[in-house]
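A.B. asks: Got a predicted structure plus its sequence, pasted below:
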Amino acid sequence: MKLSAEMRAFEDRLGYSFRRPELLVRALTHGSMSSATRTDNQRLEFLGDRVLGLVMADALLDHDKGATEGQLAPRFNALVRKEACAEVARDIDLGAVLKLGRSEMMSGGRRKLALLGDAMEAVLAAVYRDGGLDAARGVILRHWAKRIDTVEADARDAKTALQELLQARGEQPPRYEAVARTGPDHAPVFTIAARLADGTEARASATSKRQAEQAAAAALLQQLGA
């Protein structure tokens, strides 16, 4: 299989040239484009998540040899979560080569966090399948290096931090409720309320429910003085 000029440009941005280019094509094929003769990227996404996790865990151990497990775990979570993968995907303009069905493309699929994050994981798996673990490690460290250097030592996500605080106080975990959705279908904005058992709540809005929940949890933490 011969890659298009657009795909070759993406290889340059990724920093890896495929010996089996069909792996890259599969990694960039969303389920909305799958057919009996065209495989989507879901299985590669499953593998890529594990490859990223292994490389990142190893990199964090090397980066801070004195860190405890309790310090490493939140850094790890911050670096491998879907938002981080989507950020890398945006950095290398993965959306420009993502293969989407018409309906998904018309609804703004090239900009969706979940689709970009999933495809980035699939691309990492494709590199692993094509060139082995060393090749995958090289790509990951190239694009995550600055993030590893700057990830905060207490990089627990807000939802985890809030739950741990409430557990320490012997209180029930918070509830998250979607209270509004605005904007067009291709660029929705979700408003989430994070509520405690005593009725205390905080609200936040974002372009994904996950981000809105995190922002609401952070706002609630601030209210609690944490």
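C.D. replies: Okay, I see it. Numbers count the residues shown, from 1 in each chain.
A.B. asks: contacts and neighbour counts: CA atoms only from here.
C.D. replies: Fine.
A.B. asks: show me where this protein has helices.
C.D. replies: In the chain, helices defined by DSSP state H lie at 5-14, 21-27, 42-63, 69-80, 82-91, 102-106, 113-131, 133-150, 158-168, 209-223, listed in chain order.
A.B. asks: Same list (those helices) but as CSV, adding mean neighbour count and distance to Glu177.
C.D. replies: What follows is the helices of the chain, written out as CSV (neighbours: other CA atoms under 10 Å; distance: least, CA to CA, whole Å):
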stretch, mean neighbour count, distance to Glu177
helix 5-14, 15, 38
helix 21-27, 21, 34
helix 42-63, 18, 28
helix 69-80, 18, 23
helix 82-91, 20, 21
helix 102-106, 13, 26
helix 113-131, 25, 20
helix 133-150, 16, 31
helix 158-168, 16, 13
helix 209-223, 21, 9
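A.B. asks: With Ala178 as the reference, name the closest of those.
C.D. replies: Closest to Ala178 of those is helix 209-223 (CA to CA; 7.8 Å).
A.B. asks: try this one side by side with the last:
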Amino acid sequence: MLEKATLDDLLVCGHDMGLYYDVSFVIRLIKLFVDINGNDVMKMKKVGGLIDKYLIEISPDQKLKISKFLEVAECLPDFARDCFDGVYRAIDIYLESHPMIAFEEGSRLCRCLNYNKLTFEVCKDLAKNPKIPPRIAMQALISQQTNIPISCEFTIVGSKSMSPSKINLCYQDNNDNFLEEKEDMSINLEKMQWRVRELEKLCKEMKVQMSKFTGHNV
């Protein structure tokens, strides 16, 4: 019956490790639902959307551990979500609400994302998001690049007597949009590569400083 539930139905108050909501209870519900309805694609997708809303709702909780977040997100199989934009929104809120977590933990949090199922707009937002580790942003952008079709399809709208000049304009508009998106993606990828280089440079500088500090204290 979980496919008929609403978000309010899942927001059960509890004292699960100090959390405002009883997350463990919801995890048990999801696992039971998957065991019974794992082959019903329609039901699974309905619950997928519901769980994404639930993740967004519980993400700001300061006592919500990454392991619990991932357990909720990963209870459902990949096919239960046609799009992972909701999961990304929940991750973004979590990172915003937990600013002290390390980059490594941020990478771990992002493991529940399927980059191929992010929309292009959300992928661009992810790439520009300073809270997302550069390696994750690069992986997402690369996955989007592989999804861009080699040829640009377009539809001619109008009568059969449409003039060649209008047909060319239709194609040109679609082709221009395609080139703009591809160029935008390339720019974002270059930015991510720059961020990675800067981080590597910073790590090297820190190692040098640490070695000097250690040498002085020997």
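C.D. replies: Now that the structure is in, tell me what you want to look at. Source: prediction; values computed, not measured.
A.B. asks: Can you give me the TM-score here?
C.D. replies: Between these two chains, after superposing, the TM-score reads 0.23 (TM-score structural alignment, normalised by the length of structure 2); 78 aligned residues with a CA RMSD of 5.1 Å.
A.B. asks: Just send the helices of structure 1 back as CSV, with distance to Ile192 of structure 1 too.
C.D. replies: Output for these, formatted as CSV (distance: least, CA to CA, whole Å):
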stretch, distance to Ile192 of structure 1
helix 5-14, 35
helix 21-27, 32
helix 42-63, 27
helix 69-80, 21
helix 82-91, 18
helix 102-106, 25
helix 113-131, 17
helix 133-150, 28
helix 158-168, 13
helix 209-223, 6
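A.B. asks: Give me the helices and strands touching the host helix or strand of Asn174 of structure 2, please.
C.D. replies: Under the criterion DSSP states H and E, the helix or strand holding Asn174 of structure 2 is helix 164-216. With contacts taken as 3 or more CA pairs under 8 Å, 6 or more residues apart in numbering; DSSP states H and E, helix 164-216 of structure 2 sits against helix 120-128, helix 134-147.
A.B. asks: Can I get those helices in CSV including mean neighbour count and distance to Phe69 of structure 2?
C.D. replies: What follows is these, written out as CSV (neighbours: other CA under 10 Å; distance: least, CA to CA, whole Å):
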stretch, mean neighbour count, distance to Phe69 of structure 2
helix 120-128, 19, 19
helix 134-147, 18, 18
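A.B. asks: Would you reformat those as JSON lines and include distance to Ser67 of structure 2?
C.D. replies: Putting these into JSON lines (distance: least, CA to CA, whole Å) gives the following:
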{"stretch": "helix 120-128", "distance to Ser67 of structure 2": "21"}
{"stretch": "helix 134-147", "distance to Ser67 of structure 2": "18"}
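A.B. asks: returning to that earlier point: which one of the helices of structure 1 lies closest to Arg181 of structure 1?
C.D. replies: helix 209-223 (9.6 Å).
A.B. asks: Let me know the angle separating that closest one from helix 82-91.
C.D. replies: 120 degrees (axes from the mean of the first three to the mean of the last three CA atoms, to 10 degrees).
A.B. asks: who touches helix 209-223 of structure 1?
C.D. replies: Applying CA atoms under 8 Å, 6 or more residues apart in numbering, the external contacts of helix 209-223 of structure 1 come out as 157-159, 162, 176, 178, 190-194, 201-206.
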